[in-house]
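[1] following is a predicted model, sequence given first.
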Amino acid sequence: MNTRRPTPDLSSPSDPVTPYGNPALSAEQAVVPPMDHEQAREAVSAGWTGEVLGSLSRLVEIPALSPAYDASWEQNGHLRDAVEHVRAWVESRGLPGAKCEIVQLDGRSPLLLVDVPATPGATESGTVLLYGHLDKQPPHGDWSDGLGPWRAVVREGRLYGRGSVDDGYSAYVATTAVEALHAAGGQHARVVLLLETAEESASPDLPAYLEHLAGRLGEVSLVVCLDSGGLDHERLWLTTSLRGFLQATVTVRVLETSVHSGVASGIVPSSFRVMRMLLDRIEDSTTGEIKMPEMNVAIPDDRRAEAEALAALEPRGVAARFPLAEGMRVASDDDVELILNNTWRPALSVIGASGLPDPSVAGAVLRDSTSLRLSLRLPPTVDAEVARAALVRALTTDVPYGAQVEVGDFLTGNGWHAPAHEPWLASALAKVGDRVFGKPARSAGLGGGIPFMELLGRTYPRAQFVVTGAVGSDSNMHVPDEWLNLGFAQRLTVAVAHILDEHARRPAD
């Protein structure tokens, strides 16, 4: 499906045109002027330089680790603290008719639900679901001098701290966009802001929450996900696909206990060598190609064309995004192939290990076992459970030398492929590019995953999707020195306000 559709020609005599650029609007919609762009921009600027930055900074300082990284998350209470903090701030904004509720099912991390009724004239426009999350990654290493994961620091237009760009800002962009829309005389359908607290743990609780809230959410006609981003901070970036993921811990055991390597080597194959042989079944170590057919798909023509357009935008720019070691080369000299490798092809990374002592204290020992944590990124349309079953078969069937192999501790999530934009959304995005950023929006696939999107795609197959956000290629998401571009966050807020206004004025189905 091609999401890079051209903006429709709204001057065609076959469509009656209102002064607001949407054909066949109802009389109720037509009497309300469109949102005033300058008023919206001023309201957003005042909000961000006032209440938003202070509240977001305090949110950064809450060590709200995702449940996967804090086994005692419920007792520690940091996730609840984050949700309570944002709830109190949203309630202080005084949005007309808004209701804020913390929802928490037994044994599941809390969720914040903000429900804002539609403006007059937009009550039949369905529900807009705005999504973000409040849980965070761990610190992951040493931060630069003066910075820290739970310390909010503003430097040169950047807000540093864990959760600033992934994904604390989302609550403030969504709420401030609705505020600005009201201040600028715009319209919006019913808006529901859903902020979960387990996204960094692959959103294991969201299916239960969606089922629990299904009757309250109603007919969702637009989803705006604020947990993504793009290659720069110069324009609005739209995510058109997300890879799925499969993580597993593999243990190869060759001995009951470790023994002297001089005594056993050459007789007992090392657990590491057996592990290497098993991984060769999964990946071609020379090319990085994943050999398993269950993990590969044909790349759609429109996504290949999208990759070509991205490569042309920044020739030789793909490799430049990464701090390569001196002399290191990337996997290909072809930027298009690198982009497709990262968005539509599977890839294997070894992200953890045990059974291996630190080199400084390693003795002459043939170790009893080796464990590796494998992370496989899967193409957007691959079924992660099918891939999981195939991985287990490949690693446990006909194991070399009869070694014992255990595969477990799985973490899986399906990818997502965006539906094509309807004309009203294509028009809205064109206006955002012109009025807010001064550059056309761009679309791209992402190598990461947002489990919620695949779930929402299945739950609301008729909805339109805007998956965007403030993450740039250098925002240090998941690593030390994470930061949010504050100027871009403001422009993103104005863009969301425009999209909500256009959605409310779109032609009836």
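    Nice, thanks for sending it over.
[2] every contact and neighbour count from this point should use C-alpha atoms.
    OK.
[3] so where do the strands sit in the stretch 251-400 of the chain?
    Along the stretch 251-400 of the chain, counting by DSSP state E, counting those that start in this stretch, strands occupy 259-260, 347-354, 365-366, 369-378.
[4] residues making contact with the first one?
    If I follow you right, that is strand 259-260. Residues from elsewhere that reach strand 259-260 (C-alpha atoms under 8 Å, 6 or more residues apart in numbering): 364-368.
[5] for those residues, could you give me CSV that also reports neighbour count and distance to residue 254?
    As requested, the contacts of strand 259-260 are exported to CSV (neighbours: other C-alpha atoms under 10 Å; distance: C-alpha to C-alpha, whole Å):
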residue, neighbour count, distance to residue 254
364, 11, 16
365, 14, 13
366, 22, 10
367, 22, 8
368, 17, 6
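[6] of the strands of the stretch 251-400 of the chain, which stretch is the most buried?
    The highest average neighbour count among the strands of the stretch 251-400 of the chain, using mean count of other C-alpha atoms under 10 Å, belongs to strand 369-378 at a mean of 23.
[7] which non-adjacent residue is nearest residue 256?
    residue 368 (6.2 Å; C-alpha to C-alpha, 6 or more residues apart in numbering).
[8] use this one as the comparison:
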Amino acid sequence: MTEHQPTDHESIGAPDLTAAIRDAVDVGFPSTVADLANLVRIPSVSWPAFDAAHVARSADAVAELLRGTGVFDLVDIRRSSVEDGSELGQPAVVASRPARNGKPTVLLYAHHDVQPPGKESDWETSPFEPTQRGDRLYGRGAADDKAGVMAHVGAIRAFAEAAGDFDLGIAVFIEGEEEWASRSFANFLRDNRELLAADAIVVADSGNWDLETPAITVALRGAVAFNVRIRTLAHASHSGMYGGAVPDAMLAAIRLLDTLWTADGSVAVEGLTSADLEPPAYDEAQLRSETGLLDGVTPIGDGPILSRIWAKPSVTITGIDAPDVANASNTLVPEVLVRVSARIAPGQDASAAFDAIRAHLEAHAPFGVQLGFEGVDLGQAFLVDTSGWAVEDTRAAMTDAWGRPPVDIGVGGSIPFIAELVEEFPGAQILVTGVEDPDSRAHSPNESLHLGVFKRALLSEALLLARLDARGSGTS
């Protein structure tokens, strides 16, 4: 596919079309929020320990919403095998409307699966009963990423209503297992390549700078996660009888894991790199406000705060399988299983990063303990090329919708499948947008969506569709 050239007439769409889109968004917004609430009520957790029937029901609901727009020639629910071919992935929804008269095609991506809710006692309201308090809608998936799904649906509705007939090609891919590592993603792209091929891809799974300022995500850290099994004994022994002479697995784990960081909390693994990014101003007070950092607890790392989050590696221990306090006995624990989750800087290969962390742990294992590595998940980092026409159109649409231009941001989290989109569709321009704000608390208890941000994000995308439809021919 080759680069599009704007036509001589207004590539932004006629002023009356822009006004009509704004009106359509305003009129349709209450029903869009109601549809979002209905999706949130479906506990579509894609993790294996949860009922997969809920994910299937969520896919059905999304498919019906897309059919209801009336713009697609095809709406279907499909699955592909996971990478090792052992099973099928969770159901995804695809839709397609081919471009006409040489217009471009845009692929809209979001995911309809959600994270587990965690302890319901940590929620102020039930996680799967959407609850509006003030300007925020609370519930698991209200922001991540069922709001992304509804931003696409709402934008298509508003654009189609305002434009009537149009020539823009639109493909939609609503994934069903993003929160479980997108294990069938690469195969799904290959299986549906012709249906999903596009000139520009909008990934609605990120956030905005604040409640009043939009953002385009231009940098994403990669991900390396794995289990390390730490063994010191063939069986448990009495801690009073042998403690002080025999190293138990918990002692070894504590000593080993502590070597991953320096005294200030920076990552101490040789071979992990940093990226050269210039973040906007962001101080410690803002970090405390957005994260709930307790009084007296200091931030970790060095350098500008956003550089630590966007451009440097981090290592987090996200789980330990060991006796809990309620069942603790006077025993030397023979084995501990630890889940290590690392984020790696844009520009570093995920496999190389895993090799570096593994080499570090093997080199620093105390007392000659035995280490085993398993459950490895890798996700590549990503840097967006911001020079293309699609990014230019997105900036303009966001400026029109929000009343101020977007900020280019990095994200400390990862969206590993973007690298697979680039591999499968190398000529497409990637746009990472989102509906979240700094207080959305995705993956956490009391996840929420700010409805003002949601409405502006939806309007931005509807205006973007109009701009893309106004572009001239140029697709090979």
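    Okay, I see it. These figures come from a predicted structure and were not determined experimentally.
[9] could I get the TM-score for this pair?
    The TM-score (TM-score structural alignment, normalised by the length of structure 2) is 0.90; 463 aligned residues with a C-alpha RMSD of 2.5 Å.
[10] same list (the strands of the stretch 251-400 of structure 1) but as CSV, adding distance to residue 149 of structure 1.
    Formatted as CSV, the strands of the stretch 251-400 of structure 1 follow (distance: least, C-alpha to C-alpha, whole Å):
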stretch, distance to residue 149 of structure 1
strand 259-260, 42
strand 347-354, 21
strand 365-366, 39
strand 369-378, 25
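[11] nearest to residue 164 of structure 1, out of the ones you listed?
    In terms of C-alpha to C-alpha, the element of the strands of the stretch 251-400 of structure 1 nearest to residue 164 of structure 1 is strand 347-354, at 24.2 Å.
[12] output the residue interval of structure 2 matched by that closest one.
    With TM-score structural alignment applied, strand 347-354 of structure 1 matches the range 314-321 in structure 2.
[13] which pair of the contacts of strand 259-260 of structure 1 spans the longest distance?
    Longest span within the contacts of strand 259-260 of structure 1, C-alpha to C-alpha: 364 and 368, 12.7 Å.
[14] on that earlier part again, ok, the aligned partner of the residue nearest to residue 256 of structure 1 in structure 2 - contacts?
    Aligning on TM-score structural alignment places residue 368 of structure 1 opposite residue 334 in structure 2. Residue 334 of structure 2 makes contact with 231-236, 248-249, according to C-alpha under 8 Å, 6+ apart.
[15] can you tell me the closest non-neighbouring residue to residue 34 of structure 1?
    The nearest residue in space to residue 34 of structure 1 (C-alpha to C-alpha, 6+ apart) is residue 186, at 5.8 Å.
[16] map residue 462 of structure 2 onto structure 1.
    Under the alignment (TM-score structural alignment), residue 462 of structure 2 pairs with residue 497 in structure 1.
[17] tally of neighbours for the equivalent of residue 24 of structure 2 over in structure 1?
    Residue pairing (TM-score structural alignment): residue 24 of structure 2 is matched to residue 43 of structure 1. By other C-alpha atoms under 10 Å, the residues close to residue 43 of structure 1 number 20.
[18] residue 43 of structure 1 looks like it's in a strand, true?
    No. Counting by DSSP: H, G, I helix; E, B strand; the rest coil, residue 43 of structure 1 is not part of a strand but helix.
[19] state the helix or strand in which the closest residue to it other than its chain neighbours lies.
    Among residues not flanking residue 43 of structure 1 along the chain, residue 180 sits closest, at 5.3 Å (C-alpha to C-alpha, 6+ apart). Element membership for residue 180 of structure 1 (DSSP states H and E) is helix 169-183.
[20] any idea how far residue 195 of structure 1 is from residue 133 of structure 1?
    5 Å (C-alpha to C-alpha, to the nearest Å).
[21] shared neighbours of those two, anything?
    By C-alpha under 8 Å, 6+ apart, residue 195 of structure 1 and residue 133 have these common neighbours: residue 171.
[22] now, of the contacts of residue 334 of structure 2, which are buried?
    231-233, 248-249 (16 or more other C-alpha atoms under 10 Å).
[23] which residues in the stretch 201-350 of structure 1 form helices?
    206-217, 261-264, 271-282, 301-313, 317-320, 335-343 (DSSP state H, counting those that start in this stretch).
[24] how many neighbours does residue 283 of structure 2 have?
    By other C-alpha under 10 Å, the residues close to residue 283 of structure 2 number 11.
[25] now which residue in structure 2 aligns to residue 410 of structure 1?
    Using TM-score structural alignment, the partner of residue 410 of structure 1 in structure 2 is residue 376.
[26] figure out the helix or strand that its match lives in.
    Going by DSSP H and E, residue 376 of structure 2 is in strand 370-379.
[27] next one: that strand to chain centre, how far?
    22 Å (C-alpha atoms, centre = their mean, to the nearest Å).
[28] now that strand: buried residues?
    Buried residues in strand 370-379 of structure 2 (16+ other C-alpha under 10 Å): 370-371, 377-379.
[29] what of stretch 469-476 of structure 2?
    For stretch 469-476 of structure 2, burial by neighbour count (16+ other C-alpha under 10 Å) applies to 469-473, 475.
[30] can you check stretch 147-160 of structure 1 too?
    By neighbour count on 16+ other C-alpha under 10 Å, the buried set for stretch 147-160 of structure 1 is 147-154, 158-160.
[31] closest to residue 244 of structure 1 among those residues?
    Set against residue 244 of structure 1, the nearest of those by C-alpha to C-alpha is residue 149 (27.3 Å).
[32] where's that closest one relative to residue 245 of structure 1, distance?
    Relative to residue 245 of structure 1, and taking C-alpha to C-alpha, residue 149 of structure 1 is found at 26 Å.
[33] same thing with residue 112 of structure 1?
    Relative to residue 245 of structure 1, and taking C-alpha to C-alpha, residue 112 of structure 1 is found at 26 Å.
[34] these two: which is more packed in?
    Neighbours were counted for residue 112 of structure 1 and for residue 245 using other C-alpha under 10 Å; residue 245 has more, 31 against 25.
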